[in-house]
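**Student:** Sharing a sequence plus its predicted fold:
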Amino acid sequence: MTLNFIRYFLALLILVFLSLETQASSSINSLRIWPAPDHTRLVFDLSGPVQHKVFSLENPKRLVIDIGRVRLNTQLDTSDLTNTPISRVRSAVRNKTDLRVVLDLSQEVQPRSFLLRPNEQYGHRLVVDLVLEEKQKQAAKKPKTVKQQRQIVIAIDPGHGGEDPGAIGPGGTREKHVVWGIAKELARIIERDPAFKPVMTRTGDYYIGLRKRVDVARKARADLFVSVHADAYRLPQPQGSSVYVLSQRGASSESARWLADTENRADLIGGVEGVLTLGDKDETLAGVLVDLSMTATLSESLKVGSRVLKNLGQVNRLHKRDVEQAGFLVLKSPDMPSMLIEAGFISNPQEERRLKDLAYQRKLAQQIASAIKDYFRENPPPNTSLSAKASHSSSAYTIRRGDTLSEIARRKGVDIGELRKMNDLNNDVIRVGQRLRIPST
């Protein structure tokens, strides 16, 4: 009797142990691959947290991803590998509970990996980034050239992308697709004017961190940063277009604060760890949050933002009549005017239908481009073809509200001392409506 009890007890322990083993293991439910110009991101969607290890093998080039105590509930070898350094994906079970995934590679990569906890969009995820070393070296060797009469550079930032779909409308429309259409059309219109040059922060459907977007614009020496989004709210009623610029003193309204918090959480959805592990560590940007020299930049942001908002009102109703301000992380650059455009509320069923219409996207892009070009024709940056035309066509300027003598000197590309001397000014005090003579550049 005692022996039978012992056998029963041992069998029960084994069953409990096997049950705990089954409960503790996670599963891989899908694999998503996002190719970008400088890296490729692999996202394993998991049912729970896992332990993992990544290492490289040579002859031939391979990357091995060992994932502990996990079941495979999908097919990895059917993934689309177009425009990636991966030629094949293989997998096999190890030790009955672990999984080994092998990536056959066509070129050298620098792997980075991390785990992401669940959020409102996704569950547990294992992210593996393959950084393309060859493109990094080419970028480092590329010489920088500065033309005497350069084009005006407009950085166009299509919000979200890849792992981060942005807001999703009641009809299933994804914000990342809407803003990509508007941004692409905006770039096409701007590029037709030889005085301007558009630069896209992302060139396809892949994730890019908020600080990286600003970094792309700054490396291109952009004269203006335009981030394009489609608004969303908890209720379906709100509608209309909006324009936002940075605020250093708090949001201009509760809705502006809520929107900024929502947009700033994009790094949590796309994986802020990915930004850090890709080597995006710009010390200048780290100081942006406390930079106190942004007064002139914010002033120009408000001016060009007001023009854009007015033009948007010719296509769509406006959610707010004035440019709003909030602490958007993507707008925190001290050296270029920046604005964030909410083309409309994708959470509103009627506006969602308009936003996904290509003809409507084109109308929005045309109005935005027109406002931007009008602003720069009146305020051409120094050493640009527009500033050269302005210096030959006019030698006078009428003071407008918000102008300062130092701003005017900077915009016209002249020395402030020469500007004072030509206009018999003993100090920098000027008044609205006053006409200034501008020294020849």
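**Tutor:** Now that the structure is in, tell me what you want to look at.

**Student:** contacts, neighbours, all on C-alpha from now
**Tutor:** OK.

**Student:** For the stretch 251-400 of the chain, just list every one of the helices.
**Tutor:** Secondary structure of the stretch 251-400 of the chain (DSSP state H, counting those that start in this stretch): helices located at 254-264, 266-270, 272-277, 283-286, 295-312, 349-355, 358-378, 385-393.

**Student:** Quick one: closest of those to residue 65.
**Tutor:** Among the helices of the stretch 251-400 of the chain, the nearest to residue 65 by Cα to Cα is helix 272-277 (17.0 Å).

**Student:** Quick check: closest non-adjacent residue to residue 332.
**Tutor:** Once flanking residues are discounted, residue 332 sits nearest to residue 288: 6.2 Å by Cα to Cα, 6 or more residues apart in numbering.

**Student:** Verify the stated contact: that neighbour with residue 336.
**Tutor:** No. Using Cα atoms under 8 Å, residue 288 is not in contact with residue 336, being 11.9 Å away.

**Student:** Use this one as the comparison:
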Amino acid sequence: MKNNYYKLKGCLLFILSGLCIAAQASNEVQSVRVWPSPDNTRVVFDLTAAPEHKYFALDKPDRLVIDLRNIKSGSNLPAVSGDTGLIKAIRSSSDNNSMRIVLDLDKASKATVFALPPTPPYGHRLVVDLPDSQPQHSTPAITPTIRTARDIVIAIDAGHGGEDPGSIGPSGFYEKNITLPIARQLAQMIDRQPGMKAMMVRTKDYYLHVNRRTEIARGQQADLLVSIHADAFTTPQPRGASVWVLSLRRATTEVGRMLEQTERHSELLGGVAEIIKDSANERYLAQTVLDLSMNHSMVTAYQVANEVLNELGKVAHLHKKEPQAASLGVLKAPDIPSILVEVGFISNPDEEKQLKAAAHQTRLAQSLFTALKRHFEQSPPADSLFAQQRAREHRVSAGESLSLLAQRYNVSIDDLRNLNQLSSDSIRVGQTLRLP
């Protein structure tokens, strides 16, 4: 009798353990997304629950192998969305509530694999980052020209991208799909202006960490970094554009504090946070130089921000008429003046509709271009073409006339009149005239 009892108990325990294993084996890969960028490829596996995984690399040929445990029996890997030259194929096999995923690589890559918790609009994810040591689509470097006067380089950062959609409007529209079209139009306007050159920090729909964005701008020797975003709030009422500059303390408004939190949220959504290393040997000298550089950058950024607000106010409602301050990573480059432009509140239904309109995006880009051009015309870098052109000016003295100046500088009266937008030949003492 006693033996029968233990046999029965053993059977029950075996059945219960089997049921527990079956209950745990309920995870499933819902989708596979590939996000290529110039120097990294990200693969995202969307799952129904937190992944239990191990991974290892193989060579000859190069492969990355990922083993997922507690996967629903009979489940298959869904179709892959997106592609990249670094990955030749993604295949899988299943056995005993586990799935083996193999990424066939075009060349060796030191993979980083990590899990991310649910953050709307995504659920549980397993993320694979594959750095490309020799990217096929790297940003072209600036080549020196023969002339001494250089172009002013504007780095344009389209906020968010790829795995990080940014804020989401009431209709489900993503912030990243607003920032990139505006950035592209602004870049085109800048490139058409002699003496100015645009470089896009993000050219397509992929994620870049905030630190990487400033590194790209620095690599192109940018004179200014403009980061374009769309704002959001917990209620639909707030509306209007704003411009943000760096605060070395805390944000000055509640919206600013939310913006700081959103940036940290984007880092989580996009990937593992990166660490900026300080390898300076002469710490005190380096700190002094950095302080001076940062002070110049912050002053310049504040001046640019005011110019941008003046122009934005002509095409959009302003949420704040003065530059706002927050401690944001994309603004922290000590050697590059940086501003962050919020073109409107995507959380406001009316503004979301407006921000989605191509015509309004063009108006926003035009206002940004006008402001940037005016700032650098007034305060050009000393070695720039703008500075060279600014040197061709004349301050009117008593007894001088337009015809006299035209004769002195060997230019036509019509050219002088058109360049300075004069409605007549009348000029006044103290007036500054630009010379062709």
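**Tutor:** That came in fine, so what should we check first? All values reported here derive from a predicted model rather than from experimental measurement.

**Student:** TM between them?
**Tutor:** With the length set by TM-score structural alignment, normalised by the length of the second structure, the two chains reach a TM-score of 0.82; 390 aligned residues with a Cα RMSD of 3.0 Å.

**Student:** quick revisit: any chance of the helices of the stretch 251-400 of the first structure in CSV, with distance to residue 45 of the first structure and mean neighbour count too?
**Tutor:** As requested, those are arranged in CSV below (distance: least, Cα to Cα, whole Å; neighbours: other Cα atoms under 10 Å):
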stretch, distance to residue 45 of the first structure, mean neighbour count
helix 254-264, 23, 16
helix 266-270, 13, 21
helix 272-277, 16, 17
helix 283-286, 32, 12
helix 295-312, 40, 21
helix 349-355, 29, 18
helix 358-378, 32, 18
helix 385-393, 51, 16
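
**Student:** In the second structure, point out the residues matching stretch 239-258 of the first structure.
**Tutor:** Stretch 239-258 of the first structure lines up with residues 239-258 of the second structure when matched by TM-score structural alignment.

**Student:** Using neighbour counts, pick out the buried residues of that stretch.
**Tutor:** Going by neighbour count (16 or more other Cα atoms under 10 Å), the buried part of stretch 239-258 of the second structure is 239-247, 251, 255-258.

**Student:** Give me the contacts around that stretch.
**Tutor:** 231, 233, 260, 298, 301-302, 305, 308-309, 312, 316-328, 331-332, 338-345, 348, 351 (Cα atoms under 8 Å, 6 or more residues apart in numbering).

**Student:** Turn the helices of the stretch 251-400 of the first structure into a markdown table, including distance to residue 405 of the first structure.
**Tutor:** Shown next, in a markdown table, are the helices of the stretch 251-400 of the first structure (distance: least, Cα to Cα, whole Å):
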| stretch | distance to residue 405 of the first structure |
| --- | --- |
| helix 254-264 | 32 |
| helix 266-270 | 39 |
| helix 272-277 | 40 |
| helix 283-286 | 28 |
| helix 295-312 | 11 |
| helix 349-355 | 42 |
| helix 358-378 | 16 |
| helix 385-393 | 17 |
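
**Student:** among these, which is nearest residue 437 of the first structure?
**Tutor:** helix 385-393 (11.1 Å).

**Student:** Quick one: end-to-end distance for the match of stretch 239-258 of the first structure.
**Tutor:** Taking Cα to Cα, to the nearest Å, stretch 239-258 of the second structure runs 15 Å from one end to the other.

**Student:** Nearest residue to residue 217 of the second structure in space, please, no chain neighbours.
**Tutor:** Once flanking residues are discounted, residue 217 of the second structure sits nearest to residue 155: 5.6 Å by Cα to Cα, 6+ apart.

**Student:** which residue in the first structure lines up with that neighbour?
**Tutor:** Here residue 155 of the second structure is matched to residue 155 in the first structure, going by TM-score structural alignment.

**Student:** That match belongs to a strand?
**Tutor:** Yes. The assignment for residue 155 of the first structure (DSSP: H, G, I helix; E, B strand; the rest coil) places it in a strand.

**Student:** How many residues are close by it?
**Tutor:** 26 (other Cα atoms under 10 Å).

**Student:** Can you name the residues that contact the closest residue to residue 306 of the second structure other than its chain neighbours?
**Tutor:** Among residues not flanking residue 306 of the second structure along the chain, residue 323 sits closest, at 6.5 Å (Cα to Cα, 6+ apart). Residues near residue 323 of the second structure by Cα under 8 Å, 6+ apart: 242, 243, 244, 245, 302, 305, 306, 309.

**Student:** Okay, residue 323 of the second structure and residue 244 of the second structure: tell me how far apart.
**Tutor:** 6 Å.

**Student:** how about the strands in the stretch 101-250 of the first structure?
**Tutor:** Applying DSSP state E, counting those that start in this stretch to the stretch 101-250 of the first structure gives strands spanning 109-116, 124-132, 152-158, 196-200, 224-231, 242-246.

**Student:** how about the ones you listed, which one is nearest residue 394 of the first structure?
**Tutor:** Here strand 152-158 is closest among those (Cα to Cα), at 19.7 Å.

**Student:** now the angle from the closest one to helix 358-378?
**Tutor:** 150 degrees (axes from the mean of the first three to the mean of the last three Cα atoms, to 10 degrees).

**Student:** show me the contacts for residue 210 of the second structure.
**Tutor:** 267, 329, 330 are the contacts of residue 210 of the second structure under Cα under 8 Å, 6+ apart.

**Student:** please redo it, this time with the cut-off set to 10 Å
**Tutor:** By Cα atoms under 10 Å, 6 or more residues apart in numbering, the contact list for residue 210 of the second structure reads 157, 159-160, 263-264, 266-267, 273-274, 328-332.

**Student:** just residue 104 of the first structure next, same as before
**Tutor:** Contacts of residue 104 of the first structure by Cα under 10 Å, 6+ apart are 57, 60, 61, 62, 63, 64, 85, 86, 87, 88, 89, 90.

**Student:** and those residues, which are buried?
**Tutor:** Neighbour counting over the contacts of residue 104 of the first structure (16+ other Cα under 10 Å) leaves 62, 63, 64, 85, 86, 88, 89 as the buried ones.

**Student:** which of these lies closest to residue 381 of the first structure?
**Tutor:** Each of these was scored against residue 381 of the first structure by Cα to Cα, and residue 85 proved nearest at 41.0 Å.

**Student:** Mind checking the helices of the stretch 251-400 of the first structure for the one nearest to residue 50 of the first structure?
**Tutor:** Comparing those by their distance to residue 50 of the first structure (Cα to Cα), the top pick is helix 272-277, with 16.8 Å.
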